[in-house]
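[1] structure for this input, please:
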Amino acid sequence: MTDWRQRTPTIVTPYFLRLIFLLLMFYPAPGIAETESWETLNTAGMLAYQEKDFITAKELFERALQTLERGERPDPHAATTFNNLGAVHERLGEYEQAELRYRNSLAVIEIIQGPDHPDIAMGLNNLASMYFSLQAFEKAEPLWQRALTISEKILGDRHPHLVQPLVTLGMVTQAQGKFDQAEPLYLRAIRITEHALNPQHPRLIPLYERYATLLHQAGRPEEAGVIGQKIESLRTANANTSDHQ
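    Next up, the predicted model:
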């Protein structure tokens, strides 16, 4: 499953999606409520979110939740809508409500899919990203650590898709001054990238830049200088490559 906040519903074409949205906006009569479905409301909510009409998106997602049956086992659609509501609350600065909805989403996914499903990692990332933006680093760190562990179980320990989770966890540990924990995460991300691509690939430059910043903050300027030379070497090598293409 893709990131729920970025996922574009594919159940209707864009033209009809806009038409549905307009109907819900301007004709919310009681008779229409009888025909409302989760798909219709969630799709309209996604459109409102994409158009940055977060108040309307929140209302539509809340109505979408109301269409779902309450049983012993939660409806899978609830996970998506809880997460969408979390994103809306976050955009509105309603952080306590956003946290609750993100956690609601995670709880539903865990019941249905289990604790190590890829969707859990995605949900953890959404909640951790909010914490990071609020500089609540101590809350974000364990969530990103768990997300990385889930990804490692699924992908192995050298998959290129681990680079971003490693860097993200490195950033949150670095932000807390835990340089000894951040360093191996950055180095591992560098090694995976070198193995997956090549030791001169331009994608290594931002990784080395982040590592150099860590070394400076850790009071290791000489080592940071060596990495700085490595960065310049990579830039030169890639500039020469571009010139010959």
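[2] can we go C-alpha only for contacts and neighbour counts from here?
    OK.
[3] ok, for Ala44, nearest residue in space, not its chain neighbours?
    Phe21 (4.9 Å; C-alpha to C-alpha, 6 or more residues apart in numbering).
[4] now the element after the strand or helix carrying the one you found, going C-ward?
    Assigned by DSSP states H and E, Phe21 belongs to helix 14-26. Along the chain past helix 14-26, the next helix or strand (assigned with DSSP H and E) turns out to be helix 30-33.
[5] hmm, back to that, give me the helices and strands touching the helix holding Phe21, please.
    helix 38-50 (3 or more C-alpha pairs under 8 Å, 6 or more residues apart in numbering; DSSP states H and E).
[6] and the helix or strand following the helix it packs on, what's buried?
    Where DSSP H and E defines the elements, the next helix or strand beyond helix 38-50 is helix 54-66. By neighbour count on 16 or more other C-alpha atoms under 10 Å, the buried set for helix 54-66 is 54, 56-58, 60-65.
[7] how about stretch 173-192?
    So for stretch 173-192, counting by 16+ other C-alpha under 10 Å, buried means 173-175, 179, 182-183, 185-192.
[8] what does stretch 204-217 give?
    Result for stretch 204-217 [16+ other C-alpha under 10 Å]: buried residues 204-205, 207-209, 211-215.
[9] which other residues reach the helix ranked longest in the chain?
    The longest helix of the chain (DSSP state H) is helix 221-243. Under the contact criterion C-alpha atoms under 8 Å, 6 or more residues apart in numbering, helix 221-243 has outside partners 200-202, 205, 208-209, 211-213, 215-216.
[10] mind checking how far that helix is from the chain centre?
    30 Å (C-alpha atoms, centre = their mean, to the nearest Å).
[11] can you put the buried residues of stretch 173-192 in a markdown table and add secondary structure and distance to Leu162?
    Shown next, in a markdown table, are the buried residues of stretch 173-192 (DSSP: H, G, I helix; E, B strand; the rest coil; distance: C-alpha to C-alpha, whole Å):
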| residue | secondary structure | distance to Leu162 |
| --- | --- | --- |
| Thr173 | helix | 17 |
| Gln174 | helix | 18 |
| Ala175 | helix | 20 |
| Phe179 | helix | 20 |
| Ala182 | helix | 15 |
| Glu183 | helix | 16 |
| Leu185 | helix | 10 |
| Tyr186 | helix | 11 |
| Leu187 | helix | 12 |
| Arg188 | helix | 9 |
| Ala189 | helix | 7 |
| Ile190 | helix | 11 |
| Arg191 | helix | 11 |
| Ile192 | helix | 8 |
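[12] most distant residue from the middle of the chain?
    Gly31 (38.1 Å; C-alpha atoms, centre = their mean).
[13] ok, now which ones touch it?
    Counting by C-alpha under 8 Å, 6+ apart, Gly31 has no contacts.
[14] here is the second sequence; please produce its structure so I can put it next to the first one:
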Amino acid sequence: MLKVRQEGIGSIVEFGCGLGYYTEMLAANTHARVVDVNVAGTLDALVVIYFVQGKLAEATPLAQRALSIYELRVGKNARELVSPIKMLGAIDLMKGDLDKSEPLLKRAVKLSRKFFGKRHTEIAKQLGNLGALCMAREKPAKARRYFEEALTIWGENPDPVYGVMTMVNLAKVHANDGDRDRADSLFRKALALREQAFGQDHPQTRNIADSYAEFQKKAGISGKP
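    The predicted model follows:
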């Protein structure tokens, strides 16, 4: 089965605070028996931190709780639901539970389009995850459509991290289909963008360089990336 990387969720740095801060906030609100959108927001932050750390077992119940609070306080068709829904979809995708992941990711895309517009980068991230899901289901044609739609959005909103990962995944789809020229072009572009953003020695750059080298070896293409 072709391996693809799941699209980015976010960075702990974006929150400006760490695990301890949000854990203390949650404990205080729980002790006071506060159940409102502020608690759900704290849960959202903890979910992302645990997800980035690979602690899916810890992240899952917190995302479920956040979703329940939001649905209770703001309804089942509100903007606030996007975060816990997309995270639950991403968690299930990481666990390999594709049947649970797919409807969650599609629901997140639908809500995001409603509240953020059709060309928002949030949608591109979720489309990238749907593409990864389709590759796991061995449906490369559907995966390609999701990746291409995501890249169209990234083209309008360049991002050296998330957009590049979608580019790499699409390159792998083309490589799997035997379209070496298209795959090679995408790998080269992705590697150049990552080098420009982070430098040649950054781990994220090296990950792409390694994927490109593996592609070159399998495709019988000589030369350095």
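[15] before we move on, the earlier item: return the member of the buried residues of helix 54-66 of structure 1 nearest to Met46 of structure 1.
    Taking C-alpha to C-alpha as the measure, Met46 of structure 1 lies nearest Ala57 of the buried residues of helix 54-66 of structure 1, at 6.9 Å.
[16] counterpart of that closest one over in structure 2?
    In structure 2, the residue paired with Ala57 of structure 1 according to TM-score structural alignment is Ala59.
[17] correct me if wrong: Val109 of structure 2 contacts Ile123.
    Yes - counting by C-alpha atoms under 8 Å, Val109 of structure 2 does reach Ile123; the two are 5.8 Å apart.
[18] mind checking the SS state of Leu127 of structure 1?
    helix (DSSP: H, G, I helix; E, B strand; the rest coil).
[19] how many neighbouring residues does it have?
    Counted with other C-alpha atoms under 10 Å, the neighbours of Leu127 of structure 1 add up to 25.
[20] OK, contacts around the closest residue to Val167 of structure 1 other than its chain neighbours?
    Nearest in space to Val167 of structure 1, with sequence neighbours left out and distances taken as C-alpha to C-alpha, 6+ apart, is Tyr186 at 5.9 Å. Shown in contact with Tyr186 of structure 1 (C-alpha under 8 Å, 6+ apart): 166-167, 170, 207, 210-211.
[21] cool, and Cys134 of structure 2?
    Counting by C-alpha under 8 Å, 6+ apart, Cys134 of structure 2 makes contact with 140, 142-143.
[22] could I get the buried residues of stretch 204-217 of structure 1 as CSV with secondary structure?
    Putting the buried residues of stretch 204-217 of structure 1 into CSV (three-state DSSP) gives the following:
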residue, secondary structure
Leu204, helix
Ile205, helix
Leu207, helix
Tyr208, helix
Glu209, helix
Tyr211, helix
Ala212, helix
Thr213, helix
Leu214, helix
Leu215, helix
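[23] kindly indicate which of the residues you listed lies nearest Arg7 of structure 1.
    Using C-alpha to C-alpha, the buried residues of stretch 204-217 of structure 1 come closest to Arg7 of structure 1 at Leu207, 27.7 Å.
[24] residue contacts, the spatially closest residue to the closest one that is not a sequence neighbour?
    In this structure, Leu207 of structure 1 finds its nearest non-sequential neighbour in Ile190, 6.4 Å apart by C-alpha to C-alpha, 6+ apart. Applying C-alpha under 8 Å, 6+ apart, we find Ile190 of structure 1 in contact with 163, 204, 207-208.
[25] ok, Ile190 of structure 1 to Met122 of structure 1 distance?
    In this view, Ile190 of structure 1 and Met122 of structure 1 are 23 Å apart by C-alpha to C-alpha, to the nearest Å.
[26] what does Tyr27 of structure 1 give?
    Following C-alpha to C-alpha, the distance that separates Tyr27 of structure 1 from Met122 of structure 1 is 35 Å.
[27] which one of the two is surrounded by more residues?
    Counting neighbours by other C-alpha under 10 Å for Tyr27 of structure 1 and for Met122 shows that Met122 has the greater number, 19 against 12.
[28] redo the buried residues of helix 54-66 of structure 1 as a markdown table? Include distance to Gly114 of structure 1.
    What follows is the buried residues of helix 54-66 of structure 1, written out as a markdown table (distance: C-alpha to C-alpha, whole Å):
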| residue | distance to Gly114 of structure 1 |
| --- | --- |
| Phe54 | 31 |
| Thr56 | 32 |
| Ala57 | 29 |
| Lys58 | 28 |
| Leu60 | 28 |
| Phe61 | 25 |
| Glu62 | 25 |
| Arg63 | 27 |
| Ala64 | 24 |
| Leu65 | 22 |
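[29] which of these sit farthest apart?
    Taking C-alpha to C-alpha, no two of these sit farther apart than Phe54 and Leu65, at 16.4 Å.
[30] since we're on Glu102 of structure 2, how many residues are nearby?
    Around Glu102 of structure 2 there are 19 residues (other C-alpha under 10 Å).
[31] OK, contacts around the corresponding residue of structure 1 for it?
    In structure 1, the residue paired with Glu102 of structure 2 is Glu99, using TM-score structural alignment. Glu99 of structure 1 makes contact with 86, 127, according to C-alpha under 8 Å, 6+ apart.
[32] in which helix or strand does Glu99 of structure 1 reside?
    Applying DSSP H and E, one finds Glu99 of structure 1 within helix 95-113.
[33] list the buried residues for that helix?
    Residues of helix 95-113 of structure 1 classed as buried: 95, 97-110 (neighbour count, 16+ other C-alpha under 10 Å).
[34] so what does Thr42 of structure 2 match up with in structure 1?
    Looks like Thr42 of structure 2 aligns to Thr40 there (TM-score structural alignment).
[35] which residue packs closest to its match, ignoring adjacent ones?
    Ile20 is the one closest to Thr40 of structure 1 (C-alpha to C-alpha, 6+ apart), at 7.3 Å.
[36] thinking that neighbour is in contact with Ser37, fair?
    No - applying C-alpha under 8 Å, one finds Ile20 of structure 1 not in contact with Ser37, separated by 11.5 Å.
[37] joint contacts of these two?
    Counting by C-alpha under 8 Å, 6+ apart, nothing touches both Ile20 of structure 1 and Ser37.
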